[in-house]
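Visitor: Predicted model and sequence follow; I will ask about them next.
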Amino acid sequence: MPPIHEFPTWEPLLRLLCNDNAERLAVPGGYVAGQIGRGGWSVPVRRRSPPRGRASLVSDMQEEYDAVERVRTALTDSGVDGVSFVAEISPAGRAVLHLIETGPAVEPGIGGPHPGSILLVEGAVAEPWRRLPDPAAGAVPDPAADPALLERTLHERLPDATGATEEEIAAAEKRLGLALPEELKALYRVTRARWEDWGDYETAAPVYEAVGCELFPLDRLYIADAPSRPSLWQFAAMEAVVTPPDAAVQGVVGSPGWIVFGDNGGGDRIAVDLTPGPRGHRGQIILLSHEENIGAELLAPSLTGLVLDGEQEERSRPRHEPPAVAYVNVASLGSVEEAAHPDLEVLSIGVWEAAPVRLAPVLGLPRLRTLSAYPGTLADPLEIAGLTGLEYLELCPEDWRVLLDADAVPRSLLAAGIEVHGERHPLPVVDLANELLARWDRPPMTRTVLEGDL
């Protein structure tokens, strides 16, 4: 038996859960639930507040840390990334522990025991992750781009730097599968940006200051294509690729022409853009935010401009520009009719204080691929059967039940989400997820029951 399925692995945590949730567990049907993964955990135990004026330390939660670490070690030993659990513990100490493993067809939930998105088609990704950029064949470099001037300037700023050889540059091009732009070659001819040439940050800092970013060595250059920016389905399905006619940068997830060569020191990547937007320049410098799933921001019209003049562009761009993505809720659009448009791709129906809405205005729209509906907002969930192009559908358990019982779940779906709000027992949600997976002949989530006496 894998260590994660042995009761003693969980016993210290179960004792903590019992002590901290005695009243909740004592009521009929009482339970506690949580999630533990190799990278973190969420368990319902009370944490002591640190003394005033001091930050929390591991020692303030030592019992919890030790109990969870015992489980995390078992996860590693069992070859499991993470597990959700539901624990029922009687006042006499009899414990029944339900372990839930998502398997290959369900993404992990976020911060709780409920499952994430359900992958109905193996390997499927949301539509924006399938979109390639316009080749931008007519794009030209910025008139001020000057590889020779760039190289001279960097030599003046970094007279003692060690540059890359032509062989090293050629090796990087072969690895990436494309020719590096002349400005980027000029940069690396001055400095190859290897840490062994510096040894510490104090020595590296002048290079970063001279270039305008934390420069990667040649062997760390990479192409920021769509697969390099993975996203959970529940977020990816809500995005849309929008590139306005006056945009300098295309609104795609990634591009085979985005060559990442540095970082801004805060986790955002800096890249040369060889596939610019309608108003952009080939070779412009863009920033890929680590807080965004899609698109990029313009920093400078060229690498020469970045080095000589610093960031020159206003770092802002429209998000979810209508009509591709529409939010109907108390704070946004006031009706589904307002959202209806031939270009609508994503419809989110959120918190709603009026009567439940009808979907008739969006039936037949050619590009609608995502629908997310807050519990109680749909007048007739069966109207969803008329949305024949849906790829992603997120509903509450009650609306899913209506569709499943009527055999009306759209067969076009690639993924699905079960929206859970408030306190809800995880096991029926797992059963519902498995029912959806079975319709697509996909591997189910697994449940293992452990019993023991505390």
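Guide: Yep, that arrived. Numbers count the residues shown, from 1 in each chain.
Visitor: alpha carbons only for contacts and neighbour counts from here, please
Guide: Fine.
Visitor: Is it correct that Ile100 is in contact with Pro444?
Guide: No: at 10.6 Å, Ile100 and Pro444 do not qualify as touching, with contact defined as C-alpha atoms under 8 Å.
Visitor: Share the number of residues neighbouring Val190, please.
Guide: Applying the criterion other C-alpha atoms under 10 Å, we find 24 residues in the vicinity of Val190.
Visitor: actually Ser42, not the one I wrote
Guide: Taking other C-alpha under 10 Å as the neighbour definition, Ser42 ends up with a count of 16.
Visitor: doesn't Tyr65 make contact with it?
Guide: No: the pair Ser42 and Tyr65 does not pass the contact test of C-alpha under 8 Å, sitting 11.4 Å apart.
Visitor: got the buried residues for the helix or strand hosting Gln234?
Guide: For Gln234, the enclosing helix or strand under DSSP states H and E is helix 233-236. Burial within helix 233-236, assessed by neighbour count using 16 or more other C-alpha atoms under 10 Å, is assigned to Trp233, Gln234, Ala236.
Visitor: Following whichever strand or helix holds Glu338 in sequence, what is the next regular element?
Guide: Here Glu338, judged by DSSP H and E, is contained in helix 336-339. Per DSSP H and E, the first helix or strand lying C-terminal to helix 336-339 is strand 346-349.
Visitor: Show me the contact partners of that next one.
Guide: Residues external to strand 346-349 that are found in contact with it (C-alpha atoms under 8 Å, 6 or more residues apart in numbering): 237-240, 324-329, 339, 368-374, 377.
Visitor: after that strand, next one along is what?
Guide: Using DSSP H and E, the first helix or strand after strand 346-349 is strand 370-373.
Visitor: list the helices and strands that following strand packs on?
Guide: Helices and strands in packing contact with strand 370-373 are listed as strand 346-349, strand 392-395; criterion 3 or more C-alpha pairs under 8 Å, 6 or more residues apart in numbering; DSSP states H and E.
Visitor: Mind listing residues that contact it?
Guide: Under the criterion C-alpha under 8 Å, 6+ apart, residues 237-238, 345-350, 390-396 lie in contact with strand 370-373.
Visitor: buried ones in that strand?
Guide: Buried residues in strand 370-373 (16+ other C-alpha under 10 Å): Thr370, Leu371, Ser372, Ala373.
Visitor: mind giving me TSV with those and columns for distance to Gly53?
Guide: Formatted as TSV, the entries for the buried residues of strand 370-373 read as follows, by distance: C-alpha to C-alpha, whole Å:
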residue	distance to Gly53
Thr370	48
Leu371	47
Ser372	44
Ala373	44
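Visitor: Next, the nearest residue to Pro426 once chain neighbours are set aside: secondary structure please.
Guide: Once its chain neighbours are removed from consideration, Pro426 has its nearest residue in His114; the separation is 5.7 Å (C-alpha to C-alpha, 6 or more residues apart in numbering). Applying DSSP: H, G, I helix; E, B strand; the rest coil to His114 yields a three-state assignment of coil.
Visitor: take a look at this one as well, against the first:
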Amino acid sequence: MPSLHDFATWQPLLRLLHAAHAETLTAPGGHVAGQISTGAWSVPLPFRPPRPGRASQVSDNQEQFDAVGRIVEALEEDGSDRVSFVMEASSAPDDVRLHLIGPGPSAEPGVATAHPGTLLLVDGALPEPVRRLPDPVPGAVPAPSASLALVFGLPRLRTLSTCPGTFADPREIARLTHLEYLELPPAEWRVLLDAGAVPTGLLAAGIEAHRQRDNPLETTDLANEILTLYGRPPITGITVLEGAACTGN
């Protein structure tokens, strides 16, 4: 049976990824990332279209299905339900460095991405309050569309999720003292952490990272800073494997 932490188990998939993303991997900071679970996967590989007049079949992309199937089999053998990975170029020509990221006790897995999902900052907190209806409040009405001024006019706001560049000065978020869930891009989190301005009453948090542009290893480091700030256990289950992307090398 294939082992999840054996480079040979991953080699067929790494060969396909290396061929598809050779230019990306040779660029400074270049990486390729994805997630594989026992029921689905998100791997940045192109699918070959079927021949004209014929429906798509597994055999059209058999190499990819076989390569991912080895990882799924290893997950089942390991008793795990999913694994996230980041592939980078190694110092040796055609070699790659593979980072396998396991789940953390205070971090939900990302959805179809190698980036960490919701960070649980308090015992018993449920993932992503943004997806749950708030408790009924007499006189509550739908809020207008959010903007930096409108947001700060809602001092009892409990959930805030923003895109890059929403705030001229992210440090103003500290004024929202009733926030329970905060989701920000990495750059905005960096500003808050460096300024010591992360709201103290959060129950959960999220990092709005770009699936491929942002490196999940850096996002994981950022997540660990947030978890540590709240006295939560960090994400530590990272295994590093290294070897040739192609068996012929």
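Guide: Looks like it arrived, so ask away. It should be emphasised that the depicted structure is a prediction, and the values quoted were computed from it without experimental measurement.
Visitor: now what about the TM-score between them?
Guide: Scored by TM-score structural alignment, normalised by the length of structure 2, the superposition of the two chains gives a TM-score of 0.87; 241 aligned residues with a C-alpha RMSD of 2.4 Å.
Visitor: how about the residue nearest to Pro426 of structure 1, what does it touch?
Guide: Contacts for His114 of structure 1 (C-alpha under 8 Å, 6+ apart) come out as Ser84, Val420, Pro426, Val429, Val430.
Visitor: And those residues, which is closest to Pro28 of structure 1?
Guide: Closest to Pro28 of structure 1 out of the contacts of His114 of structure 1 is Pro426 (16.4 Å), distances taken as C-alpha to C-alpha.
Visitor: So what does that closest one match up with in structure 2?
Guide: Pro426 of structure 1 maps onto Pro216 in structure 2 when the alignment is built from TM-score structural alignment.
Visitor: quick one: which helix or strand includes Leu16 of structure 2?
Guide: Counting by DSSP H and E, the secondary-structure element that holds Leu16 of structure 2 is helix 7-20.
Visitor: average offset between that helix and structure 1?
Guide: Aligned to structure 1 and superposed, helix 7-20 of structure 2 gives a mean residue distance of 1.0 Å (mean C-alpha distance after the TM-score superposition for structure 1).
Visitor: helix or strand right after that helix?
Guide: helix 22-26.
Visitor: C-terminal to that following helix, what's the next element?
Guide: Next element after helix 22-26 of structure 2 (DSSP H and E): strand 31-37.
Visitor: Contacts for that next one next, please.
Guide: For strand 31-37 of structure 2, with C-alpha under 8 Å, 6+ apart as the criterion, the contacting residues are 17, 21, 24-25, 41-44, 68, 71-72, 75, 81-89, 112-114, 212, 215-216.
Visitor: can you rerun that using 6 Å?
Guide: Counting by C-alpha atoms under 6 Å, 6 or more residues apart in numbering, strand 31-37 of structure 2 makes contact with 25, 41-43, 81-88, 113-114, all of which sit outside it.
Visitor: Compare these and tell me which is most surrounded.
Guide: Ala114 (29 neighbours).
Visitor: ok, the residue nearest to that one when sequence neighbours are not counted - contacts?
Guide: On the basis of C-alpha to C-alpha, 6+ apart, the spatially nearest residue to Ala114 of structure 2 that is not a chain neighbour turns out to be Ser84, at 4.7 Å. With contact set as C-alpha under 6 Å, 6+ apart, Ser84 of structure 2 has these partners: Gly34, Gln35, Leu100, Ile101, Ala114.
Visitor: Kindly provide the distance from the last one to Glu108 of structure 2.
Guide: Right, the one you point to is Ala114 of structure 2. Distance check for Ala114 of structure 2 against Glu108 of structure 2: by C-alpha to C-alpha, to the nearest Å, it reads 11 Å.
Visitor: now the third one
Guide: In this structure, Leu100 of structure 2 and Glu108 of structure 2 are separated by 16 Å, where distance is defined by C-alpha to C-alpha.
Visitor: Ok, the first one next?
Guide: Using C-alpha to C-alpha, one gets 16 Å for the distance from Gly34 of structure 2 to Glu108 of structure 2.
Visitor: Can you check the distance spanned by stretch 204-222 of structure 1, start to finish?
Guide: Distance between the boundary residues of stretch 204-222 of structure 1 (C-alpha to C-alpha) amounts to 21 Å.
Visitor: how about that stretch, aligned to which bit of structure 2?
Guide: Stretch 204-222 of structure 1 corresponds to no residues in structure 2, going by TM-score structural alignment.
Visitor: okay, now His210 of structure 2: neighbour count?
Guide: Burial of His210 of structure 2, expressed as a neighbour count using other C-alpha under 10 Å, amounts to 14.
Visitor: Does it belong to a helix, a strand or coil?
Guide: When the structure is reduced to helix, strand and coil (three-state DSSP), His210 of structure 2 reads as coil.
Visitor: Determine the longest helix present in structure 1.
Guide: As assigned by DSSP state H, the longest helix anywhere in structure 1 is helix 62-78.
Visitor: how far apart are it and its match in structure 2?
Guide: Its match in structure 2 and helix 62-78 of structure 1 itself, once the structures are fitted together, sit a mean 0.9 Å apart by mean C-alpha distance after the TM-score superposition for structure 1.
Visitor: Could you tell me how far the helix or strand just after that helix lies from the centre of the chain?
Guide: Next in sequence after helix 62-78 of structure 1, counting helices and strands by DSSP H and E, comes strand 82-89. Here the centre of mass of C-alpha atoms in strand 82-89 of structure 1, compared against the chain's by C-alpha atoms, centre = their mean, to the nearest Å, lies 25 Å away.
Visitor: cool, and stretch 137-153 of structure 2?
Guide: 29 Å.
Visitor: Structure 2: which residue goes with Leu393 of structure 1?
Guide: Residue-level alignment of Leu393 of structure 1 against structure 2, with TM-score structural alignment as criterion, gives Leu182.
Visitor: Could you do Leu414 of structure 1 as well?
Guide: Structural alignment places Leu414 of structure 1 opposite Leu203 in structure 2 (criterion: TM-score structural alignment).
Visitor: Report the separation between Phe308 of structure 1 and Ala300 of structure 1.
Guide: Actually, residue 308 of structure 1 is Leu. It isn't Phe. Summarising the geometry, the distance separating Leu308 of structure 1 from Ala300 of structure 1, computed by C-alpha to C-alpha, is 10 Å.
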